[in-house]
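> Build me a structure from this.
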Amino acid sequence: MQVRKIDTFGGHRDCVYSLESGATPETFFSAGADGLVVRWRLDRPDLGDLVARVPASVYALAFDPASGWLWIGQNYEGIHVIDPNQKKEMRSLKITSAAIFDIQVYRQTAYIALSDGVVAQVDTSEFAVRRHLKASDKSARSISINPVERELAVGYSDHTVRIFDLETNTLKHTLTTHTNSVFTVRYSPDFRCLLTAGRDAHLKVWDAEAGYTLVHDVVAHMFAINHVTYSPDGRWLATASMDKAIKIWDAATLRLLKVVDRARHAGHGTSVNKLLWTSHQNQLISASDDRTISLWDVTEAGFH
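A predicted model of the protein is given here:
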């Protein structure tokens, strides 16, 4: 496997926490501790477009393709929804005074993970809170949706991952093998597997079709794993860590294929917080505490 740094997107004034796909494969959004929400083009890294500015840090963004609007989680204040083309706020909702760790939009519902342990469900058309799903007093950190099994996976700071029925919100499974906060949960593109990782630096793969039996468990990094994502075709996965490295793995075997770090690839100088693996030429985007966003070309050796 070959990984090559293509470019660096600079302009944020503080840690970058969130990346989100845009309306087209070559566009994406970023946000972080400076409250700036920026739209970028993969083919023009010098042309960052400021679409919103909020007065608190932003951990979570979600683009709703149905409306073309961007959901912004402003910590301690609630949700702002903007039209990024008009750079205009369309809606806002004071759902919480807690931190907002994740937002996932599925059909007509936005699922919002909060630091008080609640997963708020907001109707995207009526812009009203439908229900609060509370299964823990510790933070809900990450959400992933499985439309095949009709399930909702949530990772919590109480070291567990809980699987809920998407229709009834009943608790179906509780996964308890992590020994610290679960920062990231992600279903595979074919929805057969669930990845979980977090502060214990373990990367775990669960068989979602077999009642969430544990398939793989590896100590993947030296420090906390902040985020995990699949390549668009599902063959590879990437992990981002507080140890400043990105690692790329074979999704089927969990064999380590590449370590992307500062020494070998001019990688990030501090914690890598978020990844976005795009369908635009299979390019991988990473965001860091070092205030920069890096763009990586990932190819198999011998294929370009």
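
> only C-alpha atoms for contact and neighbour calcs from this point on.
Fine.

> would you list every one of the strands in the stretch 151-300 of the chain?
Taking DSSP state E, counting those that start in this stretch as the criterion, the stretch 151-300 of the chain contains strands spanning 151-156, 161-165, 171-175, 182-187, 193-198, 202-207, 213-219, 225-230, 236-241, 246-250, 256-260, 272-277, 283-288, 293-299.

> can those go into JSON lines with extra columns for mean neighbour count and distance to Leu50?
Compiled in JSON lines, the strands of the stretch 151-300 of the chain are given as follows (neighbours: other C-alpha atoms under 10 Å; distance: least, C-alpha to C-alpha, whole Å):
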{"stretch": "strand 151-156", "mean neighbour count": "25", "distance to Leu50": "31"}
{"stretch": "strand 161-165", "mean neighbour count": "21", "distance to Leu50": "35"}
{"stretch": "strand 171-175", "mean neighbour count": "14", "distance to Leu50": "40"}
{"stretch": "strand 182-187", "mean neighbour count": "26", "distance to Leu50": "27"}
{"stretch": "strand 193-198", "mean neighbour count": "26", "distance to Leu50": "31"}
{"stretch": "strand 202-207", "mean neighbour count": "21", "distance to Leu50": "35"}
{"stretch": "strand 213-219", "mean neighbour count": "14", "distance to Leu50": "38"}
{"stretch": "strand 225-230", "mean neighbour count": "26", "distance to Leu50": "25"}
{"stretch": "strand 236-241", "mean neighbour count": "24", "distance to Leu50": "25"}
{"stretch": "strand 246-250", "mean neighbour count": "21", "distance to Leu50": "27"}
{"stretch": "strand 256-260", "mean neighbour count": "16", "distance to Leu50": "29"}
{"stretch": "strand 272-277", "mean neighbour count": "26", "distance to Leu50": "19"}
{"stretch": "strand 283-288", "mean neighbour count": "25", "distance to Leu50": "17"}
{"stretch": "strand 293-299", "mean neighbour count": "20", "distance to Leu50": "15"}
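
> The structure of the following sequence is requested for comparison with the preceding one:
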Amino acid sequence: MVKIQVNKLHTLTGHNDCIYALAEAPDPRYFFTGSGDGMVVLWDLDDPKDGKLIAKVNHSVYALEVDSQRNQLIVGHNFEGIHVIDLVDQKELWSLNITNQSIFDIKISGNNIFVGTADGMIIVIDTETKAVKRHLKISEKSVRVLALSPDGYRIAAGLSDHSIKVFDLNTLEPIHNLISHSNSVFALGYQPNNSVLISGGRDASLKIWDAVDYSLKQSIVAHLYAINYLAFREDGRYFVTCSMDKSIKVWDAESFKLLKVIDKARYAGHGTSINKVVWSRYNQNIISISDDRKISIWNLEF
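Predicted coordinates for the structure are as follows:
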């Protein structure tokens, strides 16, 4: 059995509302957070105590995505659209008003920005023309999370209608409709080696799907309450989940066995729902954000 020692390194404050969005910068020494206060803040893992405000919008920010190729940050501005920020001079380059709905997730592939919204839409935006290419209506319920396959051929969407829908990334034709969850799907991620797709949601369960034929391989009762997000370590050997039950759990990505529980009682964890986690490529620490308006940084020694 793998032994893991957990050390809490930092608790960062500064946001005035629940923190919903989290993304690594192209240089993974830095990361971004977005909050219900409309603030987007840049943090430095080498000197994390003081964040730097790089954007302020009028509504909550649920989604952030980094375009590493162009060194840009895409901010999802609820009830309005997206803002694209140049990360060299930290100035807004352009924005696009595309929706009067909440924006729950953003992914970028090549020249396409994919925006998942509360009215069951995936809006495809061309980064070159800065215009909407396509509105893909995939459900009457919210698109909560998007995941790109590492081989670049698929995009998967987790929905509030309890399904996961998989599309050809180039044609956007539907390929699979995965039904197993009994409630909204909030968490979705392909293993970096492309062998499995893992999903989690309001039913507190994890589903392990074969990433080739999309058959259901395993179902795990993983948390007490909703699973909000999951993230793999860069090498794909482990992944973490975070939940409304205020805990972070560390899992083996081959056996899918639970390895560690990080919570308030044992490790002075978050006091309320944990909304997102990132497994840092910079120093392999885990970054977590919460409704308690705090960011925690954890060191895991295996």
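
> re the thing from before, right, and the strands of the stretch 151-300 of the first structure - which one's nearest Lys138 of the first structure?
Nearest to Lys138 of the first structure, of all those, is strand 151-156, at 6.5 Å by C-alpha to C-alpha.

> Tyr230 of the first structure maps to what in the second structure?
Aligned by TM-score structural alignment, Tyr230 of the first structure pairs with Phe232 of the second structure.

> same check, this time on Phe101 of the first structure
Match for Phe101 of the first structure (TM-score structural alignment): Phe104.

> before we move on, the earlier item: touching, the match of Tyr230 of the first structure and Val240? I think so.
Yes. At 6.4 Å, Phe232 of the second structure counts as touching Val240 under the criterion of C-alpha atoms under 8 Å.

> which residues are common contacts for the two?
Trp279 (C-alpha atoms under 8 Å, 6 or more residues apart in numbering).

> one step back: OK, contacts around the match of Tyr230 of the first structure?
Counting by C-alpha under 8 Å, 6+ apart, Phe232 of the second structure touches 189, 191-192, 238-240, 278-279.

> ok, those vs Gly34 of the second structure, which is closest?
Nearest member of the contacts of Phe232 of the second structure to Gly34 of the second structure, counting by C-alpha to C-alpha, is Val278, at 13.7 Å.

> To which residue of the first structure is the closest one aligned?
Match for Val278 of the second structure (TM-score structural alignment): Leu276.

> which residue packs closest to that match, ignoring adjacent ones?
Nearest residue to Leu276 of the first structure, sequence neighbours excluded (C-alpha to C-alpha, 6 or more residues apart in numbering): Ile285, at 5.0 Å.

> what lines up against the one you found once you look at the second structure?
In the second structure, Ile285 of the first structure lands on Ile287 (TM-score structural alignment).

> My guess is its match contacts Ser296. True?
Yes. With contacts counted by C-alpha under 8 Å, Ile287 of the second structure reaches Ser296, the gap being 5.8 Å.

> Overlap of the contact sets of those two?
Between them, Ile287 of the second structure and Ser296 share no contacting residue under C-alpha under 8 Å, 6+ apart.

> sorry, back to before: what's the match of Ile285 of the first structure in contact with, if anything?
Contacts for Ile287 of the second structure (C-alpha under 8 Å, 6+ apart) come out as 277-280, 295-298.

> Which part of the first structure matches the helix or strand hosting Val75 of the second structure?
Assigned by DSSP states H and E, Val75 of the second structure belongs to strand 72-77. The aligned range for strand 72-77 of the second structure in the first structure is 69-74, by TM-score structural alignment.

> just to revisit the earlier point, between the strands of the stretch 151-300 of the first structure, which one is closest to Gly68 of the first structure.
Closest approach to Gly68 of the first structure among these (C-alpha to C-alpha): strand 272-277, 18.7 Å.

> In terms of secondary structure, what does the closest one contact?
If you count contacts as 3 or more C-alpha pairs under 8 Å, 6 or more residues apart in numbering; DSSP states H and E, strand 272-277 of the first structure packs onto strand 16-21, strand 225-230, strand 236-241, strand 283-288.

> switch to 6 Å and redo it
If contacts are counted by 3 or more C-alpha pairs under 6 Å, 6 or more residues apart in numbering; DSSP states H and E, strand 272-277 of the first structure sits against strand 283-288.

> what about the strand it packs on, how far off from the second structure?
Aligned to the second structure and superposed, strand 283-288 of the first structure gives a mean residue distance of 0.4 Å (mean C-alpha distance after the TM-score superposition for the first structure).
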